[in-house]
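Student: I'll drop the sequence and a predicted model, then ask my questions.
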Amino acid sequence: MFIVVVSLVVGVLHLYPWKRIVVDNTTRGSRGRRIGNTLFVLLPLVMIAGLATGTSIDPAVAQWLAWPGYLWLAVFFYLVLVLLVLEIPRLALLRWVRADETDPRAGVSRRALLTRGSAVAAGVVAVGVTGYGVSVAMGPPTVTHVPMRVRRLDPRVAGFRIALISDVHLGPIIGRSYVQRIVDLVNDQQPDLVAIAGDLVDGTVEDLADAAAPLAELRSTHGTFFVTGNHEYYSGYRAWVDYLPRLGVRPLRNEHVDIRHGGAAFHLAGINDHTAYQFQDPGDVEAAVRGRDPEQALVMLAHQPRDVGEAAAHGVDLLLAGHTHGGQLSPFEMLVTLQQGAVAGAYEVGDTRMYVTRGAGFWGPPVRVGAPPDISVVELRPA
């Protein structure tokens, strides 16, 4: 049903660029019209096929649909965006077009000049921005150092560093070599602890075990911890929760552990994804903090920033999250803010501080515009 709904929405949305690029610039029955019509049928179908098969078939096969389908998704997004922006000068020049329908010197109507110019401009910008975004997304993640003051943190723990990884999205496009690069970047930082805040995979253990294998090489003083993201629940979360400990990664499932460092300690908690209740595996902040020492600082891992309200209500001092990708395709971050209440960076809700990473990978298009991939090294400091 989800794929049917997406297909219908995608089909309707494609009518607008089809009208502006194909219908407005070609004549009925012409070769250009036929080519345009064919592309505006095939490309959406490939995109839908890529979305539908990304987590359900062997990534080695799925990539042949994922690459063209996801790239078209990004081009389509910016194509629509630019065409909408160009509607403003189109309306402003409407009187100029109507006043003189033809340019006798060139033999081309002003209307044709305007429609063709808009189509060319939209195509050039959409392809150019997408190409730039591919180079950013497929490049190495930036390493961001973030000092965060934490209420109740014992001064003896000051300087404790957590390497925060999120949204790797192992699957048809991101594979073992990309994970190895992330692992090497993290190990170079020599962190005290590694935290993976969900959406590690887009596929099954059977298909992605080899790609995930480099995670076993992560090195830190206190180990690697993991909480589920929404995409784990599309990929067989139980199998991944059982498999990750073989790689030295400990899932935190609505629970907390004590991290002892420098003669002091703080609590590290983790909750299941905000939408996990749909899979009978709900996140539970209350269960995660039950039995805590109220005198010790409490740091919590959660996939989605919108858990911060409940975290604040239960006395969490610092929430570390991901999920947003920083918007991934600017200006999509505006919608992310409406849905999550945060995009990337540091926030405060009551006495609780929150840091949201942009994520180390990407979902869908291998494209990042205005939101480069990120590994965050969060340094804890006493408030």
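Tutor: Good, I have the coordinates. Residues are numbered from 1 along each chain as shown.
Student: hey, let's count contacts and neighbours off CA atoms from now on
Tutor: Will do.
Student: in the longest helix along the chain, what counts as buried?
Tutor: Longest helix of the chain, by residue count under DSSP state H: helix 59-92. Within helix 59-92, the residues that count as buried by 16 or more other C-alpha atoms under 10 Å are 59, 62-63, 65-67, 69-80, 82-83, 86, 90.
Student: and that helix, what does it pack against?
Tutor: helix 2-17, helix 31-53, helix 110-137 (3 or more C-alpha pairs under 8 Å, 6 or more residues apart in numbering; DSSP states H and E).
Student: tell me what angle that helix forms with helix 31-53.
Tutor: Helix 59-92 runs at 130 degrees relative to helix 31-53, counting by axes from the mean of the first three to the mean of the last three C-alpha atoms, to 10 degrees.
Student: check the offset of helix 59-92 from the chain's centre.
Tutor: Helix 59-92 sits 17 Å away from the centroid of its parent chain (C-alpha atoms, centre = their mean, to the nearest Å).
Student: just the helices in the stretch 151-300 of the chain please.
Tutor: 176-188, 205-212, 237-243, 285-289 (DSSP state H, counting those that start in this stretch).
Student: what is the first one packed up against?
Tutor: Using 3+ C-alpha pairs under 8 Å, 6+ apart as the contact criterion, the secondary-structure elements in contact with helix 176-188 are helix 205-212.
Student: then this one, side by side with the first:
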Amino acid sequence: MAIVFVLIALLVVAVLVTGNWYVWRRLFRDTTRGPGAARRAGAVVIAGGWALTVGAFVAERSGAPFRLQQVLAWPGFLWLALSLYLLLAVLAGELLRPVLRRILERRARTAKAVTVPATPEPIPAGQGADRVPAPASRAESAGDHPGTAAGEDPGGGAADGRGTPAAPSGPSRRLFVSRVVGGAAAAAAVGTVGYGTYGVLSGPRVKRITVPLAKLPRAAHGYRIAVVSDIHLGPVLGRGFAQKVVDTVNSTQPDLIAVVGDLVDGSVKDLGPAAAPLAQLTARHGSFFVTGNHEYFSGAEQWVEEVRRLGLRPLENDRTELAHFDLAGVNDISGEDRGQGPDYAKALGDRDRSRACVLLAHQPVMIHDAVEHGVDLQLSGHTHGGQLWPGNLIAGAVNPTLAGLDRYGDTQLYVSRGAGAWGPPTRVGAPSDITVIELASRQA
């Protein structure tokens, strides 16, 4: 097992080194004429960025002073996102390079084909035999530019007979193409990360969906549950972000609020003040909480007590019977190593199955146990919808449902993309959301 882990680690390191060398080559080596400050600066930027990224993860996991975590988190996590999109952008640029080269070559051929020979100056009658033209200076015969060959543009490209610069040729053309493609790749990566970060920091948007439940009585038709997952309060997203989430949830005026895990990335000591706005959550039938995998990295027992103090009710393998349906919650599967994993028998074993049941469970993979226990609707998060494209391909491969509403037998599963972000405070192709689920009775 240890050998397998070492081999995988070596493979990951090899891929990272190769990818970063490739980015450095395309953005710095190929866009400069030779060794110099620009190439060295590029190497320093890339190596320094990864040093900050590793430092940010190590500081967070090792419980370093919170201020140090904050200092490292912003540049370190943003570099992680930026490096991904720099790599994708320069890879996409490989498709552009041959096209741009062909365009420049075609321009050069066209410029050469339309070269018009200089028209000799007409000689007035009677002066043809006697007039001797003055010898041209060497500068004039070389195209009016000292040190420049005739018919050549002083900027390095060929020129046509009318003095119009044409496309660069040879090494100059390759350098021009590399600079255009490299500049476009850098701009695209920075723009993508900037837009994705702005989307996260602006706060989640409200998504509304109607879910019919066969066992829901007519009196509960239109019941609204605000589903909040994956807020990820930590060194980057703090109290101000928590306040935005709370204000957004309260603006929907839900009947019930379900916080389905991954609330924090850090200890109660460091993040207690950031989580304080959760005490303002308001719903007719209260706010409920279940643990996610990140709670078990951050002190799950302490956070369960903290959210209880803030007015949320933790459902630790527990169930409450509301007026028209049962609401149950199970611990995340990450708690199994600590003897605090999900216990479906405790939460659901003795319930009246003629009543509708809504289950809060952080990870979508828990749906199969929910089906076995006759749950009508499971509410989950965890996937972030992939968060950073093309991460959705990986997240979709390891989760039964990536985002949205799905059905497994008689059980429906809704997966939220989450309100915050983990690692880079950036989302691309998977905007954050708070979902208001309106339950519908088929008897209505």
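Tutor: Arrived safely. None of the values given here were measured: they were computed from a predicted structure.
Student: returning to what we had before: of the helices of the stretch 151-300 of structure 1, flag the one that's most buried.
Tutor: Across the helices of the stretch 151-300 of structure 1, the average number of neighbours (mean count of other C-alpha atoms under 10 Å) peaks for helix 285-289, which reaches a mean of 20.
Student: average distance between it and structure 2?
Tutor: Helix 285-289 of structure 1, aligned to structure 2 and superposed, deviates on average by 2.7 Å (mean C-alpha distance after the TM-score superposition for structure 1).
Student: what's that helix in contact with?
Tutor: 253-256, 269-271, 310-311, 314 (C-alpha atoms under 8 Å, 6 or more residues apart in numbering).
Student: check structure 1 and tell me which residue is nearest its centre.
Tutor: Geometric centre of structure 1, nearest residue: residue 325, 3.5 Å, by C-alpha atoms, centre = their mean.
Student: just give the nearest non-adjacent residue to the counterpart of it in structure 2, would you?
Tutor: Alignment note: residue 325 of structure 1 maps to residue 384 in structure 2; criterion TM-score structural alignment. Spatial nearest neighbour of residue 384 of structure 2, chain neighbours left out: residue 417 (4.2 Å); criterion: C-alpha to C-alpha, 6 or more residues apart in numbering.
Student: surely the one you found meets residue 395?
Tutor: No. Using C-alpha atoms under 8 Å, residue 417 of structure 2 is not in contact with residue 395; the gap is 11.3 Å.
Student: give the residues shared as contacts by the two.
Tutor: In contact with both residue 417 of structure 2 and residue 395: 383, 385, using C-alpha under 8 Å, 6+ apart.
Student: more crowded one of these two?
Tutor: residue 417 (28 against 19; other C-alpha atoms under 10 Å).
Student: the more buried one -> structure 1?
Tutor: Match for residue 417 of structure 2 (TM-score structural alignment): residue 358.
Student: how close does its match get to residue 90 of structure 1?
Tutor: 36 Å (C-alpha to C-alpha, to the nearest Å).
Student: check the burial of the closest residue to residue 70 of structure 2 other than its chain neighbours by counting its neighbours.
Tutor: Nearest residue to residue 70 of structure 2, sequence neighbours excluded (C-alpha to C-alpha, 6+ apart): residue 235, at 4.6 Å. Residues within reach of residue 235 of structure 2, counting by other C-alpha under 10 Å, total 24.
Student: again with residue 375 of structure 1
Tutor: With other C-alpha under 10 Å as criterion, residue 375 of structure 1 counts 23.
Student: fine, thanks again, bye for now.
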